[in-house]
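Enquirer: got a structure for you, letters missing:
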């Protein structure tokens, strides 16, 4: 049996219930892992509320780190006793132990602790595909300006550091002066408190009126329209989340009027659809973390039993950096 968090209906944090669930043996292509640390992400809120609906009852949580207990037939890249880490479908990482598909589970290098591993996979792989794969048609070169919303969050702080390592001038936005200072301390070239400033006007000022080549936006509804104003001609609007709610429908002609802009809606799970792609992206992430160029900030820790409070704090934007749950 394993202590786990389950939702029986979509709704608020009060729907997160602690239950004991049986844990079977891994089948072909599966792995059994005992968790040491579990990552908390905004996609967990989307699953809980039903914005991304699940078949209920359902487990919740997308990433964790621990030790492999057993592997199923056909699994050759892992063995019992391996330190392991993952960001993976289906949801269900909020638990002590689980069976899941082995495809997205990677060996965790000895130089990286379980807490860091659990805090960095989903967020770090997201930063990786954004900065390395989700690029404007004209590409990105050292010195280019990019705009990154929620720059003091888990993905944002990793992106600030990684962008600096790549030579990019990252302009970060956040909802308080303290969060802006955090973004600057982690490599952002500029930080804008969008509660006090018009971030579109400030971006134009920073870039000498040219605008940025790409906007990376996990906020959604509240930042969408002004983000389009920040882009230079042929710029890319890269949406990867909806923290403030989904973006309203818009006329494609608007993109032409604003400079033949490009728009994309990205998800991590498209990028990690194969074992080879997962491993390549993870190795890139492991290398930049092990080198010290990117440090994963774990600013909040909650016991699994306090998962409801963890969700409340996340939704209230009381958190910075990464958050982990401990089983």
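Expert: Nice, I can see it. What you see is a predicted model; the values in this text were computed from it and never measured.

Enquirer: CA atoms for contacts and neighbours, from now on please.
Expert: Will do.

Enquirer: what separates the residue nearest to residue 272 when sequence neighbours are not counted from residue 105, distance-wise?
Expert: The spatially closest residue to residue 272, leaving aside those adjacent along the chain, is residue 278, at 4.8 Å (C-alpha to C-alpha, 6 or more residues apart in numbering). Distance, residue 278 to residue 105, by C-alpha to C-alpha, to the nearest Å: 8 Å.

Enquirer: just to revisit the earlier point, now for the residue nearest to residue 272: which residues touch it?
Expert: 103-104, 271-272 (C-alpha atoms under 8 Å, 6 or more residues apart in numbering).

Enquirer: And it, how close does it get to residue 65?
Expert: In terms of C-alpha to C-alpha, residue 278 sits 15 Å off from residue 65.

Enquirer: Farthest-apart pair in the contacts of residue 278, please.
Expert: Spatially, the most separated pair among the contacts of residue 278 is 103 and 271, at 12.8 Å (C-alpha to C-alpha).

Enquirer: who's more crowded, these two?
Expert: residue 103 (21 against 15; other C-alpha atoms under 10 Å).

Enquirer: which ones are touching that one?
Expert: Applying C-alpha under 8 Å, 6+ apart to residue 103 gives the contacts 29-30, 274-275, 278.

Enquirer: Where do the helices of the chain begin and end?
Expert: 42-49, 114-133, 154-165, 177-185, 199-206, 224-229, 253-257, 268-271, 275-290, 307-315 (DSSP state H).

Enquirer: take a look at this one as well, against the first:
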């Protein structure tokens, strides 16, 4: 375990804005209170929700830290903690905000134990995205063998995990990506067909691939740029799952639009409502770690950045220059 210092480095921001508002500061070592643990980070996961919070789309109380996901070793515990002991390998993925730091305080019921044979970097790159995939595939819409699904941003962090997991469930996966390099990656990691959304009409291509029927479900993390194509790609009684805003918030959908599209369903899930209890969190993490360890899902760490370059990591993510998971290394 690394030596304990009285000071740590952490990313702070005084208000919303572009990547330039992220600044690295030195601050006091946080001390855990009752029911809390201090985690010394090995790796920190970068997620689009971090961008939404940084820009103010998802408001924070300013000034603030940033980041919800990391993996590391329990350094010390507060009074009453029974779930973990110092030296335990753990990961967390739903805050509190402030994971962009060398160490962070987490409630014991919000962290999960990382199996000994799973690298901490893998856990940091997979927990939030992987539990999101688990939620989408197994609970928001229960994907069954033989169904065809449409997945936007198929070469992204969630996309690569979701595509592999969906294929393991027996689904046929159609993915959308922005360029040929990402198309090759998506095809290698679970997609049966890939659509270049900048060159093809997505809904028209989906109809061609499904003999005019459309897909059972669309998983859309892109938002504004893909909402109409998502709705137009659905089969009768299909479900539009909007779970991100990479291109801006998805527009409002009138109920009659769902009716006219074939009695469609629409939902806007948030992972935190599906892992609200410790039992739910443990179950979601266990399902994820199981498919990683049995080889059904491979976690791709596409790029890493030093903690001091968090702003550059955000620029790369927003410009869609990343594939798979992105890590910050303290």
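Expert: Done, it's in. From a predicted model like this one, the values you see are computed outputs, not experimental measurements.

Enquirer: overall similarity of the pair, as a TM-score.
Expert: Superposed pair, TM-score by TM-score structural alignment, normalised by the length of the first structure: 0.97. Supporting alignment: 324 aligned residues with a C-alpha RMSD of 1.0 Å.

Enquirer: And the contacts of residue 103 of the first structure, which is closest to residue 200 of the first structure?
Expert: residue 278 (35.2 Å).

Enquirer: so how far is residue 130 of the second structure from the aligned partner of the closest one in the second structure?
Expert: Aligned by TM-score structural alignment, residue 278 of the first structure pairs with residue 281 of the second structure. Residue 281 of the second structure is 12 Å from residue 130 of the second structure, where distance means C-alpha to C-alpha.

Enquirer: again, but for residue 122 of the second structure
Expert: Distance from residue 122 of the second structure to residue 130 of the second structure, by C-alpha to C-alpha: 11 Å.

Enquirer: same thing with residue 190 of the second structure?
Expert: Plainly put, residue 190 of the second structure is 15 Å away from residue 130 of the second structure if you go by C-alpha to C-alpha.

Enquirer: same thing with residue 280 of the second structure?
Expert: Residue 280 of the second structure is 14 Å from residue 130 of the second structure, by C-alpha to C-alpha.

Enquirer: more crowded one of the two?
Expert: Applying other C-alpha under 10 Å to residue 280 of the second structure and residue 130 shows that residue 130 carries more neighbours, namely 28 against 14.

Enquirer: Just tell me what that one corresponds to in the first structure.
Expert: Taking TM-score structural alignment, the alignment pairs residue 130 of the second structure with residue 124 from the first structure.

Enquirer: for residue 78 of the second structure, same thing?
Expert: Using TM-score structural alignment, the equivalent of residue 78 of the second structure in the first structure is residue 72.

Enquirer: Hmm, its match is touching residue 33, no?
Expert: No. Using C-alpha atoms under 8 Å as the test, residue 72 of the first structure is too far from residue 33 to be in contact (11.7 Å).

Enquirer: Give me the aligned partner of residue 61 of the second structure over in the first structure.
Expert: Aligned partner of residue 61 of the second structure by TM-score structural alignment: residue 55.

Enquirer: Sorry, wrong one. I was asking about residue 264 of the second structure.
Expert: Counting by TM-score structural alignment, the partner of residue 264 of the second structure is residue 261.

Enquirer: That match: how many residues sit nearby?
Expert: 23.

Enquirer: Settle this for me: it is touching residue 229, isn't it.
Expert: No. Look at residue 261 of the first structure against residue 229 with C-alpha under 8 Å: they stay out of range, at 10.3 Å.

Enquirer: Distance check, the equivalent of residue 88 of the first structure over in the second structure against residue 218 of the second structure.
Expert: The alignment partner of residue 88 of the first structure in the second structure, by TM-score structural alignment, is residue 94. Distance of residue 94 of the second structure to residue 218 of the second structure, computed by C-alpha to C-alpha: 25 Å.

Enquirer: out of those two, which sits in the more crowded spot?
Expert: residue 218 (28 against 21).

Enquirer: what sits against the residue nearest to the spatial centre of the second structure?
Expert: For the second structure, the residue nearest the mean C-alpha position is residue 129 (2.9 Å; C-alpha atoms, centre = their mean). The contact partners of residue 129 of the second structure, taken as C-alpha under 8 Å, 6+ apart, are 47, 157-158, 161.

Enquirer: cool, and residue 111 of the first structure?
Expert: Taking C-alpha under 8 Å, 6+ apart, one finds residue 290 in contact with residue 111 of the first structure.

Enquirer: Translate it into the numbering of the second structure.
Expert: Per TM-score structural alignment, residue 111 of the first structure is aligned with residue 117.
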